[in-house]
Every structure is written in C-alpha cells, then in structure tokens.
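[1] got a predicted structure here, sequence first:
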Amino acid sequence: MQETPTTQDGADDLRNALSADFRRVRAFSERLCEPLVTEDYGLQTVVEASPPKWHLAHVSWFYETFLLRPFLAGYRVFHPRFEYLFNSYYEQTGAGFWPRAERGLLSRPTVAEVYDYRHHVDAAMLRLLAECNASDWPRVAMRLQIGLNHEQQHQELLVTDIKRHFAYNPLRPAYIQDLPQSPIADPVPLGWRAFEGGVVSLGLETSGPHEAFGYDNERPRHRAFLEPFALADRPVTNGEYLEFIGDGGYENPALWLSDGWAEVQARGWRCPLYWEQVDGAWQLMTLSGMRPLNPAEPLCHLSYYEAEAFATWAGKRLPTEAEWEHAAEEADITGNFVDDGWLHPRPAPEGEGLKQLFGDVWEWTGSAYLPYPGYRAPAGALGEYNGKFMSNQMVLRGGSCATSLDHIRPTYRNFFYPVERWQFKGFRLAETLR
C-alpha cells in the first residue's frame, strides 16, 4: 500500500498513513458483514468456503500473532485457545490449527465474542502504532503492510464465500437485495491486440529506495522471452460460453485435459457454477439472488479445466502469466472492483484497446504457480504465506469485482487449484503469432 521511506519524515508519514489504512481496512471487513444475520456467520457449506465469523477472527489472529505478541510489551491475548482455533495453515507458529473442513462446526465463540476479539486487537494495534520504537518500526511496518493486504484478501473471500453459502440454500437468499445490474445485451464484438514479444522484464523490483509493496511470490524481477502473441481485447462472455455448451462442449472428451474430463464426469458439470435452467431459460445466482443470464457479461465461476476446454474448442489458448503481465504493464488500473458496489461482473465497454484487464473477473492463465528464478521464501512462519503452495495450482491475474482497487497491481499473482470454481474466475483468449 505504501512505499518504503528514506527519511525520518518519510517514516513518520508512513506511520500515519498505515494507521489510517489500518482503521479503514478493519472497518471495511465489518461493513461487508452488515447485511448478515447471526445465523449466516457460522455457515460452511463446502470445505473451501469458510464461515464469515472465522474470517473476521482469523485476520485478527494474524495481527495478534505477527505484530502484537512480538512487538507490544505487556500485550494480553484475548483468549489462549484462539491461537489454535483461528490459525489457518501456519505450521511454524507451533500452536497447530483447527481443521479447515470443520470451521463451520463451532458455535462458540459467538459472533459477539468474535467482534469483541476484533476490537481488542484493534485497540492494541493502534497502541503499537503510536508507541513503536524506531528500531522495531521497519519490521512492524513491513508486517503491517502484509497484514492489511492479507485482510483485503479475506474481504474478497468474505464476499465469495457468502455467495457460495447462499447459493447452497434452495431459497436462493440475497446478500444485498438491490445491487445494481447491467441491462441484458449482446456482447461487444471481440477484437485482438498483437504484441511483438522478445525479452521482457517481469515481477517487482527486489529492493530500492522506493520499493513498492508486493508479496514475496512477485519477486525477484527477472527476464523472460515471449514469442509474438495476441490477446483478446476482453474476457470471454456468457453468450460465447452458451455457444460452447450448445455445441456439446461438456460431452466431447477431445476438448478436455484428462484430469478435466475426469472431473466433468465425476462432478456432473454441464455449465459454470451458479448457472441454472429455469423453465428452459438460463439464470444464475448472484449476491442479489437469482437473475436472468446476461450474454454480455464476462463469464465467471468456472474451473481452469473449463477455461482450457473452451480455448481448445475456439482454436485458441489461454495466455501465459508472462504474456498477461507484459500486456498489463502499462495499463491503467481501472475497472469494476468491490469499491464500486456491483459485486458482479459488468459487460465490457465499447472502444479500442485491451478492456477489463483489472476487476470484473480473475483471469485464468495457462501457467502453473511456480517460483520465479532466484526466489527464496522468507524465513519463519511468514515464509509459509505463499511459497509452500507452489505446487499443483494455476496462476490467475487481474482481480475481480470482489477485489479492492488498492489491493491489485500488474504483478499480482493469485493462484488456485484447477478444479476450483467459487471465486469470480473467468479468462480471455490468446494465440501465438507466426
């Protein structure tokens, strides 16, 4: 969120800015939960989607574990067992963690107690920010920036997990009844943007006086060679995916990777997640309840396997993450984010150039989630944040309608298992130029 300071005045400015960011980010998590009723907070309908109250507590656990315990003298933990209940996957903290699949089985602590926990941590964090000495401040500032970005990740998960839980309910309840929606329309025509390729630089700078915040998996900056390529100027739409379905896309094994075809058969997939046919017409579940399918909107909630099968059907491919980042490097970070309040993808606008690189839907790439050349995970428990997941997952880029605008950047690497669908995931097509 902030750049590394080079002077004492810069350090003071950073301290003030991070204090303001802390208040803002913490308040937004609670604002996202305002539409919920008490019964909603403990829902866990599938393993990958956690209960809202767990998210609220876990992000507080993060500050308590990595900032308050090491740096605030005399800090009193809110509850000694919360270290175990609200740890997600950090092995090196030594406390262990409650199984992910069983987070929804805990009626206690109550929702009220979780909010008390948050407010206890908030008060202590503000004290730490006011009292932190100069020798500790560089480490505190670094960890706080990670903590704020970590909470923003969980804000996105709050939105997507609530949608997953509500879609499980046959009543198809609305999280927010009157969210805005786009008029039903046909997609804007698909165009292409060509790139020359060659040797390009990717990732964030590893060090420097004005080093921007980024996760360790975005570093070090390195070179890559790209063949000439072209990217579609917008993501694939619902209307285009309907053509794939109508052409027997889910019945044709020739279009699918072996693992993808096995998942289609085992899970009975015949359309993206949240799509339903009602009286012969396609509808989809949204955070405002059920809506008619809009052909112009970017396609979302589908697995890597489905994206790859569509690309094969269309005679194209998915972009690599290097191609995507190179194309996005000079683009303005504008788009439909959680800040805009739509909580749903919007149709691409008319006009020239690449559209919707940021916001609306995360874009599957054809790249496995692997370390960059020269990468080393940081020492200690915080080194578990990204590095240990560099296996069997695929990279997504660009953010979604559930991502905060100030959380995303061209180098940001999201990653999920290829079978997962509950996030706002879509894709755009690519091709190699000869």
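    Nice, thanks for sending it over.
[2] C-alpha only now, for contacts and for neighbours.
    Will do.
[3] quick one, what contacts the closest residue to Ser60 other than its chain neighbours?
    Spatial nearest neighbour of Ser60, excluding adjacent residues (Cα to Cα, 6 or more residues apart in numbering): Arg118 at 5.8 Å. Neighbouring residues of Arg118 by Cα atoms under 8 Å, 6 or more residues apart in numbering: 56-57, 60.
[4] and the gap between Arg118 and Pro51?
    Relative to Pro51, Arg118 is positioned 16 Å away (Cα to Cα, to the nearest Å).
[5] can you check Ala262 too?
    Ala262 is 30 Å from Pro51, by Cα to Cα.
[6] so these two - more neighbours on which side?
    Remark: of Ala262 and Pro51, Pro51 carries more neighbours, 24 against 13, as counted by other Cα atoms under 10 Å.
[7] surely Ile408 and Gly399 touch.
    Yes: between Ile408 and Gly399 there is a contact at 6.4 Å, judged by Cα atoms under 8 Å.
[8] who touches both of the two?
    Phe358.
[9] okay, the two: which has more neighbours?
    Gly399 (31 against 21).
[10] show me the contacts for that one.
    337, 358-363, 408 are the contacts of Gly399 under Cα under 8 Å, 6+ apart.
[11] let's verify it: helix, strand, or coil?
    Taking DSSP: H, G, I helix; E, B strand; the rest coil as the rule, one finds Gly399 in the coil state.
[12] what comes up buried for the longest helix that the chain contains?
    Counting by DSSP state H, the longest helix found in the chain is helix 137-168. For helix 137-168, a neighbour-count test (16 or more other Cα atoms under 10 Å) marks 137, 140-141, 143-168 as buried.
[13] hang on, His165 packs against Thr45?
    Yes: in this structure, His165 is within contact of Thr45 by Cα under 8 Å, at 5.6 Å.
[14] now do the helices in the stretch 51-200 of the chain.
    All helices of the stretch 51-200 of the chain, identified by DSSP state H, counting those that start in this stretch, fall at 52-63, 69-71, 82-85, 111-131, 137-168.
[15] helix 52-63 and the fourth one, what's the angle between them?
    In other words, helix 111-131. 20 degrees (axes from the mean of the first three to the mean of the last three Cα atoms, to 10 degrees).
[16] structure two is appended below for comparative analysis:
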Amino acid sequence: MTPDPELLRERAASALLAARDRTRLLTTCVEEPDLVAQHSPLMSPLVWDLAHIGNQEEQWLLRTVGGRDALRPNIDSVYDAFEHPRARRPSLPLLAPGEAHGYVAEVRGRVLDILEHAPLHGTPLLDSGFAFGMIAQHEQQHDETMLITHQLRTGPPVLTEEEPPPSSDDVLPAEVLVPGGPFTMGTSTEPWALDNERPAHHRLVPSFLIDTTPVSNGAYQRFIEAGGYEEARWWAPEGWAQVQEHALRAPLFWKRDGGQWLRRRFGVTEPVPPDEPVLHVSWYEADAYARWAGRRLPTESEWEKAARHDPAAGRSRRYPWGDEDPTPAHANLGQRHLRPAPVGSYPDGQSPLGVRQLMGDVWEWTASDFLPYPGFAAFPYREYSEVFFGDEYKVLRGGSFAVAPVACRGTFRNWDLPIRRQIFSGFRTARDADPAAGA
C-alpha cells in the first residue's frame, strides 16, 4: 500500500519544525559570546552547529532533492564535519550568529516550499520522504550535541524544563530472564531508519539475564565506596590508564563535598540523586562496574532482543511497548526534562518481558564494537556510518532524555569512543543464564 503523500508531507514538516524549535531554543537562550565560544575542545562552538545544520539541509534538500542553485557554496568546506576536527573549528571563518540564524531561516523557508511539491516516491532518497526525515534526525542529533555543550559551559543556568515523573511504586525484580532463541534484529521496513540499522536479519541469542532498570547513582556510589577506582583488576588496561592519567574517581561532573556527592547539571549544583540512572560515565567505567558486580555489559544483540522481541507474538516490535510512536507516558525523550527519570519509571514503556527504561533517560553502553550488519549498504553517503565501523567505537543504545523521538527507535544505533564521558551515557548490566533456561 502506497503511503498517503499528504500525510508524509505533514509528518516531514512536523519533524522539521519541531527540530527547528529546539535549535532556536538552544541558540537563543545565551548571549553572543557563549554562541561563539568553545566551551570544551570536545565540542564545537554553538554557532558552528547552527550553521552546519543549515548547510546540511541546503546540500541535501535544496540542491539534491530540489535541484536549486547553491545559496552559499563557499561555506561548504567550513561546515564539513570530516574536514575540520571540533577542536579547530573556532579558528574557521564561521558565520556570525546573526548571519547563521538568517542563513538557516532562509534555507528552511525554501525547503518547506520544496516539500509542498516534491514527489515522495520514485527513488530511495525520496521514498516515504526519507531525505526530509534524515535531515530532521540530523538536526535533532546536533541539538543533542548542543545540549551537551550547554552542560559543559560554565555560568548560571539558562535552560529550564519540568521535572520528570516519579518512579512507580511497583516492586520490580532486579533482573529479567530473556529466553534464548532467534529474533529479528534491525529493520528493512522502518521508512526513516538510517543505513546502519539495516537490513533486518536473524540473530540467535542464548538465554541471558538483564537488569530490569539502568544502574542507578546509588548503586554506582557503592562501587566508588568499595574502591572501584582504586583497583586495576576491575578495569580494561586502556580504562585503567585513563583512570591514572586523569585521576578519575567518579562520573564526570561529580565532586565530593564532605559526606555527600554533588553534581553540576546545566549550571545548577545539587546533591546526586541516588535513584536516578547514573549519567556521564565512559564505556570503561561501565565495564569496570559490571566486572565489580560480577556481571558484564550486554551485547548489542542482547540489548535489542530485550527491547524489541515479543515472545508471545514471535516478532520484533518497533519499540519495547509496541509499534506506536512514543508518548510522554512511554519514555523520557525530547529534552522534555533535563535529567533522567528515577529508575523504575515509565511502566507503560516496558518491554514484553518487563524490562524498563530501554528508551530514553540515558544512552546505554553495550559490549559490542560498531560493525555493519550482514548485507549493509551505505546510504546515502559513506560518512554517516561506514567510516566509523571497526573496533575503535562502542555501540550505545536506547537514547537519552536529550534524544528526540524522531531519532530514537528500537533499532537505532549510536556509537562513540569508549573514553567519552560528556555524552548522556549510562548502562545496565547482564549475565549469562543457565543454558537450560527458557530455550
């Protein structure tokens, strides 16, 4: 059945406009000096992200889809993410904040005109409005990056959002058994899925047990208090080298004050809440905690099976709760809150087996390297995924409170270097099950 083109246009326009509302918030809540400053060598100046968003939209939607002449071809190189590492971007001839805002607005106005008339079928780039969905996801991904920059900047708070809902009163088991057997991983049908999510394929996963919720701050504090950062036996050699070189003793943004741990969160210093998922930990820290706890990180295929597989129906869902798009009752997504919800929240979003908070709150490190699926084909450009494949990057799954629903699915794959801590990353642990369990 061919999708209704008007519904596709409405969906694409809504996704683009939602992304732009968020971009506008993140780039107008601070004064010009904060827009042009580099708040960390790990991140770009906010004004670079802003104009890069417009430049990608111009290249793909104005020029490629719309066949229009380039508005500002002279800036393509400046905003090429692969040509210029983040640490060097402040030295580039960047558009000033006013110019950047004007540029992205002009591009967007022309794109919405193209969207009204573009055929949303006929080529892989146009089918189901893929190109428009790709650009909406790209903008939201940079919005998450800019939110990370806001967390890194010093100064008074400029962002405020409502608090997440409290945890449910349910008494939850510590872990859930995921029965062994095959399941369908990835997708061949999700219209806006990116290339590394494709194609759907069968995986055989032995039985395993996985934490019902992400690891909490309180649980992680017990690892710290037990000397977790002082004993090399828990750490991969590269992770232990990081601990020693940088004198790591706790997650990023934590500090000890007398008898309690404090954290800095978007300009506010506050006690670390023990019932929230731990945040801003590297893969090495997650891996060390898991070893200390006598467990391990789940593989990527284990994580996806726990999140998507419906044993009763014998199929994989789009999301843990089913096939319908996320709502505020399902998950903490879209910068609706500026923190993770307490562990055990969102019972409406749990998987068929009862695993909670697999979507939103914190990105979850997995044990897996970022590798292509069998039958992978780069689309529409190699630099989105293919150039990152290998053992250098680890996979994260599930999204965080900073991830927009358009860029978060049960199949969505994120990746980063295992040393990274500025990202909104947490984890849950797993362990092997008795081979006779639930085959």
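    Cool, got the structure. Note that the structure is a prediction, hence the values are computed from the model and not measured.
[17] just give me which of the contacts of Arg118 of structure 1 are shared by structure 2.
    Checked against structure 2 using both residues aligned by TM-score structural alignment, their matches' Cα atoms under 8 Å, these keep these contacts: 56-57, 60.
[18] how near is Val343 of structure 2 to Pro274 of structure 2?
    10 Å.
[19] so what sits against both of those two?
    Ser216.
[20] so which of the two has more stuff around it?
    More crowded of Val343 of structure 2 and Pro274, by other Cα under 10 Å: Val343, with 23 against 16.
[21] pretty sure that one sits against Ala219.
    No: counting by Cα under 8 Å, Ala219 is not a contact partner of Val343 of structure 2; they are 11.1 Å apart.
[22] Ala13 of structure 2 matches what in structure 1?
    Using TM-score structural alignment as the criterion, Ala13 of structure 2 maps onto Ser19 of structure 1.
[23] ok, now Ala430 of structure 2?
    Using TM-score structural alignment, Ala430 of structure 2 sits opposite Ala430 in structure 1.
[24] was I right about its match contacting Ala232?
    Yes: with contact defined as Cα under 8 Å, Ala430 of structure 1 counts as touching Ala232 (6.1 Å).
[25] of these two, who's got more company?
    Ala430 (25 against 22).
[26] how far away is the closest residue to that one other than its chain neighbours from Leu299 of structure 1?
    Excluding the flanking residues, the one nearest Ala430 of structure 1 by Cα to Cα, 6+ apart is Leu231, at 4.5 Å. Counting by Cα to Cα, the separation of Leu231 of structure 1 from Leu299 of structure 1 is 17 Å.
[27] and Asn217 of structure 1, by the same measure?
    27 Å.
[28] who has more neighbours, those two?
    Leu299 (28 against 23).
[29] now which residue in structure 2 aligns to that one?
    Aligned partner of Leu299 of structure 1 by TM-score structural alignment: Val278.
[30] for that match, which non-adjacent residue is spatially closest?
    Asn217 is the one closest to Val278 of structure 2 (Cα to Cα, 6+ apart), at 4.5 Å.
[31] that neighbour - how many residues pack around it?
    Neighbour tally, Asn217 of structure 2, other Cα under 10 Å: 21.
[32] so where do the helices sit in the stretch 301-439 of structure 2?
    Under DSSP H, counting those that start in this stretch, the stretch 301-439 of structure 2 gives no helices.
[33] who touches Gly344 of structure 2 in this structure?
    167-168, 170, 172, 212-213, 356-357.
[34] can you find the partner of it in structure 1?
    Match for Gly344 of structure 2 (TM-score structural alignment): Pro349.
[35] now swap in Trp303 of structure 2 and tell me
    Per TM-score structural alignment, Trp303 of structure 2 is aligned with Trp324.
[36] list the contacts for that match?
    365, 397.
[37] how close does it sit to Gln277 of structure 1?
    Trp324 of structure 1 is 34 Å from Gln277 of structure 1, by Cα to Cα.
[38] state the number of residues packed around the residue nearest to Arg397 of structure 1 when sequence neighbours are not counted.
    Leaving aside its sequence neighbours, Arg397 of structure 1 sits nearest to Glu363 (Cα to Cα, 6+ apart; 5.2 Å). Look at Glu363 of structure 1: counted by other Cα under 10 Å, it has 32 neighbours.
[39] residue in structure 2 paired with Glu363 of structure 1?
    Match for Glu363 of structure 1 (TM-score structural alignment): Glu364.
[40] its match and Gly426 touch, don't they?
    Yes: Glu364 of structure 2 is within contact range of Gly426, at 5.0 Å (criterion: Cα under 8 Å).
[41] so what sits against both of those two?
    Common neighbours of Glu364 of structure 2 and Gly426 (Cα under 8 Å, 6+ apart) are Pro214.
[42] residues in contact with the aligned residue in structure 1 for Trp60 of structure 2?
    Using TM-score structural alignment, the equivalent of Trp60 of structure 2 in structure 1 is Phe66. For Phe66 of structure 1, the contact set (Cα under 8 Å, 6+ apart) comprises Arg143.
[43] that older thread, can I get the helices of the stretch 51-200 of structure 1 in JSON lines with distance to Arg413 of structure 1?
    As requested, the helices of the stretch 51-200 of structure 1 are exported to JSON lines (distance: least, Cα to Cα, whole Å):
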{"stretch": "helix 52-63", "distance to Arg413 of structure 1": "20"}
{"stretch": "helix 69-71", "distance to Arg413 of structure 1": "29"}
{"stretch": "helix 82-85", "distance to Arg413 of structure 1": "28"}
{"stretch": "helix 111-131", "distance to Arg413 of structure 1": "28"}
{"stretch": "helix 137-168", "distance to Arg413 of structure 1": "12"}
